[in-house]
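Visitor: return a 3D structure for these sequence lines:
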Amino acid sequence: MGHSLETAGWTRRAGLAALTRALGAEDIRWVGGAVRDGLLGIEVHDVDCATRLLPETVIERCAQAGIRTVPTGIEHGTVAALVEGGPVEVTTLRHDVSTDGRRATIRFASDWREDAARRDFTINALYAHPETLEIADYFGGLDDLAARRVRFIGDPRARIAEDHLRILRYYRFQARFGAELDADAEKACADMAATLKGLSRERIANELLALLALADPHPTIARMHARGVLGVILPEACAKHVEGLARLVAAERAQGFAPEPLRRLAALLPPSRDVAETVAARLRLSKAQRARLVTAAERRDEDAAAMHALAYRAGTDCAIDRLLLAGADARPLAGWAPPVFPLKGGEIIAQGVTAGPQVAKILRAVERRWIAEGFPDDARLSQILAEEIG
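Guide: Predicted coordinates for the structure are as follows:
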C-alpha cells in the first residue's frame, strides 16, 4: 500500500480529537472507508466511528462536551456528532439477529470482532485506534488491500443473503479498488443476481450511478453483463451498448471531460426517449436526472458545427452528453454558457405589430435566425427583426 494512517491528514482534524476526549479513546475506533482510503493515500471526506457505548451514552457524553448530535439512524445505533471538520457518524457495535436480504434486525454488541464480522468486505472491516492509529484487522483486510482484492467476510452467499445490495456493492468496490478477482465472490454474485429484484429501486439506482461515476466502470459493467447481473437491473442494456460505454469513457478521457454517471447510463440504453422514460421511472430518478437522461436518449448523428445551437436548446451539459455519445468533439462547449435571447415581445409591439399571436410568431422566427447565425450582436438582431416584420 505504501501509506500509513500517520500520514493521513484526516486523522489530525481537531474535531476528531474533541470527539475522542468526549467518548474516551478505549471506547471508540475509526472504521471503514476513512481507514481504508487513508491507507491507500486517497483523500478522505467522511469519517465513521464505531463505539462500545450505547447511543444514549454517546448523546449524553457529547452534550457534556458541548458537541451537538443528530440521531440520524438511532434505530440502528447511529448518531451524527457535529464536530469541526465535518460530521462523524458514531455507531454502536452491532450484531445481526435476523436479515431478509433488504433489512436487518440488530442487537447491540460490545466486541469489536463481532461488529467486524457483520460487515461486507474485509477491506471495510479495519478499525483504527483514535490515538495510536494501530489497526485492528480481524479478517485479513490489510493483505487484501495490498493485493487490491475485494473479498467478502466469510461465505459470500451468506453475506449476500443478508443484504442483496452487496452484489452491486461488490462490483462497485471491485471497480474502484480491485485488481485481483475473487472467484468465489464473482460466482456468488452471478448465482444470486436474481435476488436484486427484491430491492428498492432507489437503492439499486444509487449503487448503479455510483459505479458509473468511477474512472472506468466499463470492464466491471462488461463482466456484470456477461454474468447476467446487469440484465437483472438494466435489461435494456445489450452487448452493443456495453461497448458503447467503453467508447464513451475513452472519449471523455481524450477530450478532458469528467465522468458523468447519467451520460454513461444513457450509453447503456438505446437512443430512445420511451426507453429512457421507462428506465428513469423504474430507477426512481429525480426530475432533473430524468430530464438529462431523456435528453441524452434523443441523440442522433449530432452536427458538431451546430453544437452551440444544440447547447442553447438543450443546455450545455446535455449538449456535451449528446456530442460525446455520438462520438463528436465536445471540447468547444467546455465552459461555454449559452447567451440570453435579448428580444422581448414589447419591442415587437413597439414596432407597430398588434399584440397577439403574431408577436409570438415573429419572436420565434427571429430567435431561430439568431441561433442559426451564431447569436449575432444587437445591430444584426435589429436587422433580422425588421426583415421578419417587413
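Visitor: going by C-alpha atoms from here, please, whenever you check contacts or count neighbours.
Guide: Noted.
Visitor: can you give me the strands in this structure?
Guide: 28-31, 47-51, 68-73, 78-82, 88-92, 94-99, 104-108, 126-128, 135-137 (DSSP state E).
Visitor: to compare against the first, here's another:
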Amino acid sequence: MAEVLPAAHWTQREDLARLIDALGNGPDGAAQARWVGGAVRDSLLGVEPYDIDAATPLKPRDVMARLERAGIRTIPTGIDHGTVTALLPDGKVELTTLRRDVSTDGRRATVEYASEWRDDAARRDFTINALYVDPRTLEIFDYFGGLDDLAARRVRFIGDARQRIREDHLRILRYYRFQARFGSGLDPEAEEACAELAATLKGLSRERVAMELLNLLGLPDPTDTLLRMYQREVLGVVLPEVTQQAIENLPGLIAAEKAAGIAPLAIRRMEALLPPLPTVAEGVAARLRLSRAQRERLSCVAARQCDDGADPHALAYRCGLDCAVDRLLLSGSDPAPIMGWAIPELPLKGGEIVRRGVKAGPDVARILRTVEARWIAEGFPGRERVLDLLESELPA
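Guide: Model (predicted):
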C-alpha cells in the first residue's frame, strides 16, 4: 500500500488546489505537478514548512502561460534553470521543470530538461529531499529510500556520496546543516566523503560558504555537528580561527539565550566561536563577504574583553543595543535590564556650551565628553541634572 502524506494545513489550501488545476493533467490523468523537497520532508516530521516547492514536467514558458490564463501571476525567478514562481494569496510557490545533470564542475551544473520523475530525483542531494507527493491524493513517491532515512533521522546522499560532492562542493556544508537539523544516526559513507573532500570547499564562492555556515549556526543547537566538523578537519577549511574549546563553550551561550528568551542568532554564534579580537573578526567578515551590518556587529562584539562587568545600560549606550545584548550573553551576564530599553540621547549640545562663553573648538568637545561620561555614570539623569554637571565643568 502506498505511503500517504498526513493531511497538513498547507495541503488543503484553496489557492494551491487552484494552481494544480491550472496546470492541468498529464496523459495518465495525473496532476502535472508534485510537491517536493522541504515541505514534504518537514510535514512528515510534524514541522510547519517554511516554503513550498513543486516539480513539473511542463516547460517554464508553458507553466507561465497556463497559470496566467488562470489569472495566477508568475515571476520568471530562475527561468534559465527551469524555475518559475507563482504568487498566490497565501504565499508563493516555486515550480521547477524536471531536470537532469549533463555536466558539473563542483560549483555549478549544466542541466537539461527531463521527462521522468526519477531522473529529477536522482540529481537531488539527499534522499530525504527527494520525496514527491501527488497534490490530490497525497501519495508519496520515494525513489531512493528517503522515508526509511527520515524515520531513522539519517542524512544520506543519493548514490555515491563522493560523486555527489564532486558535483557540488557546497553539499559538504549542506550535509552538516541537515545533519544538525534532522539527524541522529550518522551515515559513515557521508562522514568519510565530507572529510576526504573538505579541501574542495576552497573553490566555492565566499557568499555561498557564508550562507551555509550561517544557516548551520542559526539552528537551535549545532554544537555536536560543529565538533565533528572540527575533528574531521572540515571546519578548519572555512573557519580556521575556530578552536575546539570555543565550540565546547557554545552550549553556555545557547543556555543563556534560552534563559533570556532570546531566539538563536547565527551571527551571535559566530561571535562566540571567534577569538575576542576585532582584527580577527574583521578578517573573517571580509573573507566571507558578510553584510555591512554583520561586519559591524561581529567587530563590536569582538571587543568584549574590555567590558569588565560594565553596567548594561552604559554598554548599550556606547555599543548599541544588539551588540550589548550579545556581549552580555557571551560574558555570562543577564541582558534583561536592557531588553526593550530605549537608548536615551544626551540632552546637551555643543552650541549650548559655546553660548556659555567657551570658544568653539577642542574645549567644547572636551567638556561635552566629560559631561556625557558623568551623565552615563549617574544612570542617565534628566536635563536639569545635566545642566548642573555642565556648570561644574565650565571654566570659572
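Visitor: re the thing from before, for R176 of structure 1, which of the strands of structure 1 is the nearest?
Guide: If you check each of these against R176 of structure 1 by CA to CA, strand 126-128 wins as the nearest, at 17.5 Å.
Visitor: which residue range of structure 2 does that closest one align onto?
Guide: Under TM-score structural alignment, strand 126-128 of structure 1 corresponds to residues 131-133 of structure 2.
Visitor: mean shift between the matching stretch and structure 1?
Guide: In the superposition with structure 1, the average deviation recorded for stretch 131-133 of structure 2 is 0.8 Å (mean CA distance after the TM-score superposition for structure 1).
Visitor: quick one: contacts of that stretch?
Guide: Stretch 131-133 of structure 2 has contacts (CA atoms under 8 Å, 6 or more residues apart in numbering) with 5, 34-37, 40-41, 121, 139-143, 146-147.
Visitor: what residues are up against the alignment partner in structure 2 of P332 of structure 1?
Guide: Aligning on TM-score structural alignment places P332 of structure 1 opposite P337 in structure 2. Counting by CA under 8 Å, 6+ apart, P337 of structure 2 touches P312, H313.
Visitor: same thing but at 10 Å, please
Guide: D311, P312, H313, V325 (CA atoms under 10 Å, 6 or more residues apart in numbering).
Visitor: for PyMOL, what selects the buried ones among those?
Guide: Selecting only the buried entries of the contacts of P337 of structure 2 in PyMOL, with 16 or more other CA atoms under 10 Å as the criterion:
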select buried, resi 312+313+325
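Visitor: pick out whichever of the contacts of P337 of structure 2 sits closest to P347 of structure 2.
Guide: H313 (16.7 Å).
Visitor: with adjacent residues omitted, what lies nearest to the closest one?
Guide: Spatial nearest neighbour of H313 of structure 2, excluding adjacent residues (CA to CA, 6 or more residues apart in numbering): I338 at 6.2 Å.
Visitor: count of residues packed around the one you found?
Guide: Counted with other CA atoms under 10 Å, residues neighbouring I338 of structure 2 total 19.
Visitor: also A179 of structure 1?
Guide: Residues lying near A179 of structure 1 (other CA under 10 Å) number 12.
Visitor: and it, how far is that from V150 of structure 1?
Guide: A179 of structure 1 sits 9 Å away from V150 of structure 1, taking CA to CA, to the nearest Å as the criterion.
Visitor: R157 of structure 1 now?
Guide: Taken as CA to CA, the span from R157 of structure 1 to V150 of structure 1 is 15 Å.
Visitor: looking at the two, which is more packed in?
Guide: V150 (28 against 18).
Visitor: counterpart of that one in structure 2?
Guide: That one, V150 of structure 1, aligns with V155 by TM-score structural alignment.
Visitor: identify the residue nearest T11 of structure 2 in space, chain neighbours excluded?
Guide: In this structure, T11 of structure 2 finds its nearest non-sequential neighbour in P135, 7.4 Å apart by CA to CA, 6+ apart.
Visitor: ok, now which ones touch the one you found?
Guide: With CA under 10 Å, 6+ apart, P135 of structure 2 has these contacts: 5, 11-12, 16-17, 20, 30-36, 54.
Visitor: quick revisit: among the contacts of stretch 131-133 of structure 2, which one sits closest to Q245 of structure 2?
Guide: Using CA to CA, those come closest to Q245 of structure 2 at R41, 34.3 Å.
Visitor: so what corresponds to the closest one in structure 1?
Guide: Using TM-score structural alignment, the partner of R41 of structure 2 in structure 1 is R36.
Visitor: how many neighbouring residues does its match have?
Guide: By the measure other CA under 10 Å, the count of residues near R36 of structure 1 is 22.
Visitor: also L268 of structure 1?
Guide: 23.
Visitor: and it, what's its match in structure 2?
Guide: L268 of structure 1 maps onto L273 in structure 2, with residues paired by TM-score structural alignment.
Visitor: hang on, that match packs against G252?
Guide: No - L273 of structure 2 sits out of contact with G252 when judged by CA atoms under 10 Å, with a separation of 11.7 Å.
Visitor: so what's the match of V150 of structure 1 up against?
Guide: By CA under 10 Å, 6+ apart, the contact set of V155 of structure 2 is 125-129, 146, 149, 175-187, 190.
Visitor: what's the PyMOL line that selects buried ones from the residues you listed?
Guide: Here is the PyMOL selection string for the buried members of those, based on 16+ other CA under 10 Å:
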select buried, resi 125+126+127+128+129+146+149+175+176+177+178+179+180+181+182+183+190
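Visitor: tell me which of the contacts of V155 of structure 2 fall in helices.
Guide: Among the contacts of V155 of structure 2, DSSP state H puts G146, D149, Y175, Y176, R177, F178, Q179, A180, R181, F182, A190 in helices.
Visitor: what sits against the residue mapped onto T220 of structure 1 from structure 2?
Guide: Using TM-score structural alignment as the criterion, T220 of structure 1 maps onto T225 of structure 2. By CA under 10 Å, 6+ apart, the contact set of T225 of structure 2 is Y176, R177, F178, Q179, A180, R181, G183, L216, L217, Q231, I247.
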